[in-house]
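**Student:** this is a predicted model, with the sequence first.
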Amino acid sequence: MINQNILSLKQSSTLLINEKVKELRTKGREVSHFGFGQSPFPIHASIVAALRENAENNHYLPVAGLEELREEIVLFLKKHQNIKTTKESIFIGPGSKELLYQSILIFDADFLIPKGSWVSYIPQIQAKGGTYHILDTNFENDFKLTAHNLETFFKNKSPKKQTVLILNSPNNPTGAIYSKEEYKALAVVCYRYNTVVFSDEIYSQINFSQGYSPSISEHYPEKTIVFGGLSKVFSAGGYRLGYMMLPQEMQPLQNVYKSLFSETFSCVSSPIQFAAIKAFEYHPNLQNHVAISSAILKSISEFIFKELSAIKIECTKSEGAFYMLIGFNRYKSAILKLGISGSFELANYVLENYDFAMLPGVDFGFEKEELFFRIAFVDFNGKKIMDAYKLNEIMGAAFLQQHAPNVFLGVEKIKEFVISLKA
């Protein structure tokens, strides 16, 4: 008999859309792929060289991770994210996604998920038979959770269990970033209700205005667990290495985590951990590499925002990562005439009829009738666009049409769809 919690899960929406697009492209369809969020930029040569140099290392490493790597992450967090910790507080796992899931397994809690959150948080909670609540957010605030809305939840619900709030900034799916002031206000409420925070900071350095994004752990260090990794900032999703940082107050959980890790993934691949040391040393050349990628993503997000806002599509203002939420709610009556009432159906309609792939808001905690969609604007050759950017840092429409043709064409396809609704 299969565990019913597992049986009710579907394949990850992001991976599913990626497979669907690949299938359509093999049939000759020219699909603009805005559905899958993988960094398009090349991994830095220094990280690849470190992996190559350690390829023959076939030893099992400590369950918590390679000591030298954990020491380097401590320095990285202090220097590049303004977070102070110790190597004993750092744990290495096969991706931050896995570390988040292991943490969800460990905590017997009610989980709080802001509307407009990453697709895997809720399925991971469902997999263990856990309980969760979707917290209200709104478009006017780019779907960031406010202290007022969090306070309102506690006043209305009065949870009997420990609560765990999962926050993600820069945010997937909106691209929004919480400011220090917003985090300070949220920290006050979390402290008042003794709430644990899982702070997903996997995109921290992909920030369009500064070198890193604020962390709520600065304002609520007692009960904030920070998660990060290689996949987004360092363009190394396939390396599958993440880290988590336990706060000082939760150090008694070290053995709990080690026990669970030892009975599941044991340890992360040895060569990958040695290569990760080079990544988290974050030398100036690598910092420049990340800064250039962020500048390119910023220009692309601004282009999309301008073009889609002009035709009255709702757009969140992306400040980091490589996502934006767009909404067709102003065209609901015309879309209803197509026989479509939900975001899932509309995403399929646009893919089949306009060769544009996006993910429906229902996968991110929205009601199915809310016509919001995540777009990931990374369907381009990262190396080629980086080379072109270094020669000419002006990135207008003509530059994008030449060096990110799928992104440019995708925006044109959305315009075409909207024009058809007006006809």
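**Tutor:** Right, received. Where do you want to start?
**Student:** C-alpha only now, for contacts and for neighbours.
**Tutor:** Will do.
**Student:** is it true that residue 334 touches residue 420?
**Tutor:** No. Taking contacts as Cα atoms under 8 Å, residue 334 lies outside contact range of residue 420: 9.4 Å.
**Student:** show me which of the two is the more surrounded one.
**Tutor:** residue 334 (16 against 10; other Cα atoms under 10 Å).
**Student:** and the helices in the stretch 151-300 of the chain?
**Tutor:** For the stretch 151-300 of the chain, helices defined by DSSP state H, counting those that start in this stretch occupy the ranges 180-192, 254-262, 270-281, 284-309.
**Student:** mind giving me the packing neighbours of the second one?
**Tutor:** The one in question is helix 254-262. Applying 3 or more Cα pairs under 8 Å, 6 or more residues apart in numbering; DSSP states H and E, we find helix 254-262 packed against helix 96-106.
**Student:** could you find the closest non-adjacent residue to residue 77?
**Tutor:** Using Cα to Cα, 6 or more residues apart in numbering and skipping residues adjacent in sequence, the residue nearest residue 77 is residue 83, 5.2 Å away.
**Student:** A further structure is provided below for comparison with the first:
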Amino acid sequence: MSTSTPSHSQAAQTAAAAADSIFRPEDAVLPQLHTLATSIIRSFDTEASAIEGMLKLTLGEPDFATPDFIKEAALRSLANNRTHYAPNAGTPGLRQAISDYLARRRSLHFPAEDIIVTEGASEAISSVLTALLHPGAVLLYATPAFGLYANVAKLIGVESIAIDTESTDFILTPDALDAALRSIRGRDAVLVLNSPNNPTGVTLNEAQLQGLAEVVERHAVTVLSDEVYAEISYDERPAPSIAQFAPDRTIVVDSASKSYAMTGWRLGFFAAPHNLAAQLAKVHQIHVSTAAMFTMDAAQTAYEQGDASIDLMVETYRNRRDYLVDSLVGLGYDIVRPTGAFYTYVHVPDEFDGSSFDYARLMAREAKVAGVPGEAFVDGPSRYFRFSYAASSDDLHEAVARLRRFRNR
């Protein structure tokens, strides 16, 4: 008796059934997700938190409470049942308040129709980069830098170029930018500019920004200016913006989080040139639809009435900066003196043989003081770590006392 062999279709069905039986949903995610690491800032903060008695100078989280007049505005909004869907781009009142604030405080002139309210600055950055980084485009950013920019590029699947600024005192120079743009001539580019900078606290002045703007105008590049720390500036108040010099090329991203101690409210915005704003708004609508109406009402009050609150907090940050910087220098640390934000970037002592991760772990274990390893802000090993002085004066004094014992051990 002859033995029949399975038909081609039967074999295909059998193979498909076998494949289905071993299918794992985790294998179906975007391949680039496997190359994305979780935030080192958050993961190291969690690691340090497990040590009893830890004093953390890790997160960029203002220790101030949201001012009462802003919270009261939210309560009024809730009492008036402002709990339904808001317009996708934001309430007209908030968009106008932001427009007026930018003109009043920052000498930036964006009409309300070109301002899109987002779920914090992180969503604004993600939505803008998603819209601009088409296949073949390139993301450029200066390092050290907040990790979100490169991660969005990886997620989208486009090339990114990190411009190292350590040799120029952590300042992006026109020559370095021009060289990077020349290397990708013929391709569209997006430049992310973060000033004041996280993690260094370095703030670009008007002359430096004008020099960068002149380079931008010669190339096919759009600028995303991340200005979440613009109000927390010590030499020029607030920090200047490249949008003052290249307004037709610049999208400004900001939020209420740092300026008004509203991190948990998740309320940000981007302001864009008129011919871009409506297109970028489509991506925001797809990503989150809209922010919550009562948080928009609270933010409207902040932007309308919050100037004095900003100034008070910034003066407090200035005093904390001066104390921490002077103390660290007195302990023998080499630091990048911050002119904005609420971070100081500290060099690992030369006598220590290891990475910033190694030093941060040693410092956490022996001094019970936590900073963020510099590996969170560069691709590869680092010899720096970041301290946040968005902490109480008592905590900063205690941190210095612990570090003094640690350095003298």
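**Tutor:** Perfect, thanks for sending it. All values reported here derive from a predicted model rather than from experimental measurement.
**Student:** report the TM-score for the pair.
**Tutor:** The TM-score (TM-score structural alignment, normalised by the length of the second structure) is 0.87; 377 aligned residues with a Cα RMSD of 1.8 Å.
**Student:** give me every residue that touches residue 33 of the second structure.
**Tutor:** By Cα atoms under 8 Å, 6 or more residues apart in numbering, residue 33 of the second structure lies in contact with residue 155.
**Student:** what's it aligned with over in the first structure?
**Tutor:** Under the alignment (TM-score structural alignment), residue 33 of the second structure pairs with residue 6 of the first structure.
**Student:** my guess is residue 319 of the first structure contacts residue 207. True?
**Tutor:** Yes. With contact defined as Cα under 8 Å, residue 319 of the first structure reaches residue 207; the gap is 6.3 Å.
**Student:** between the two, which contacts overlap?
**Tutor:** residue 170.
**Student:** which residues of the stretch 51-200 of the first structure fall in strands?
**Tutor:** Along the stretch 51-200 of the first structure, the stretches classed as strands by DSSP state E, counting those that start in this stretch are 90-93, 109-114, 131-135, 162-168, 196-200.
**Student:** thinking again about what came up before, and the residue nearest to residue 77 of the first structure, how close does it get to residue 210 of the first structure?
**Tutor:** Going from residue 83 of the first structure to residue 210 of the first structure by Cα to Cα, to the nearest Å gives 16 Å.
**Student:** those two: which has the busier surroundings?
**Tutor:** The neighbour comparison of residue 83 of the first structure against residue 210 (other Cα under 10 Å) goes to residue 83, with 19 against 13.
**Student:** distance of the match of residue 33 of the second structure relative to residue 19 of the first structure?
**Tutor:** Going from residue 6 of the first structure to residue 19 of the first structure by Cα to Cα gives 21 Å.
**Student:** got the contact list for the equivalent of residue 64 of the second structure over in the first structure?
**Tutor:** Under the alignment by TM-score structural alignment, residue 64 of the second structure pairs with residue 41 in the first structure. Going by Cα under 8 Å, 6+ apart, residue 41 of the first structure touches 235, 293, 381-383, 386.
**Student:** please apply the same query to residue 134 of the first structure.
**Tutor:** Residue 134 of the first structure neighbours (Cα under 8 Å, 6+ apart): 112-115, 365.
**Student:** aligned to it, what sits in the second structure?
**Tutor:** When the second structure is aligned by TM-score structural alignment, residue 134 of the first structure is paired with residue 162.
**Student:** do residue 264 of the first structure as well
**Tutor:** Matched by TM-score structural alignment, residue 264 of the first structure corresponds to residue 287 in the second structure.
**Student:** any idea what sits nearest residue 124 of the first structure, other than its immediate chain neighbours?
**Tutor:** residue 101 (6.0 Å).
**Student:** I'd like to know how far the aligned partner of that neighbour in the second structure sits from residue 224 of the second structure.
**Tutor:** Counting by TM-score structural alignment, residue 101 of the first structure corresponds to residue 126 in the second structure. Computed as Cα to Cα, the residue 126 of the second structure to residue 224 of the second structure distance reads 11 Å.
**Student:** those two: which has the busier surroundings?
**Tutor:** Shown here are residue 126 of the second structure and residue 224; by other Cα under 10 Å, residue 224 has more neighbours (26 against 18).
**Student:** how close does the more buried one get to residue 149 of the second structure?
**Tutor:** 10 Å.
**Student:** common neighbours of these two, please.
**Tutor:** Common contact partners of residue 224 of the second structure and residue 149 (Cα under 8 Å, 6+ apart): 125, 192.
**Student:** excluding its backbone neighbours, what's nearest the residue sitting nearest the centre point of the first structure?
**Tutor:** Nearest to the mean C-alpha position of the first structure, by Cα atoms, centre = their mean, lies residue 172 at 4.0 Å. Among residues not flanking residue 172 of the first structure along the chain, residue 118 sits closest, at 5.5 Å (Cα to Cα, 6+ apart).
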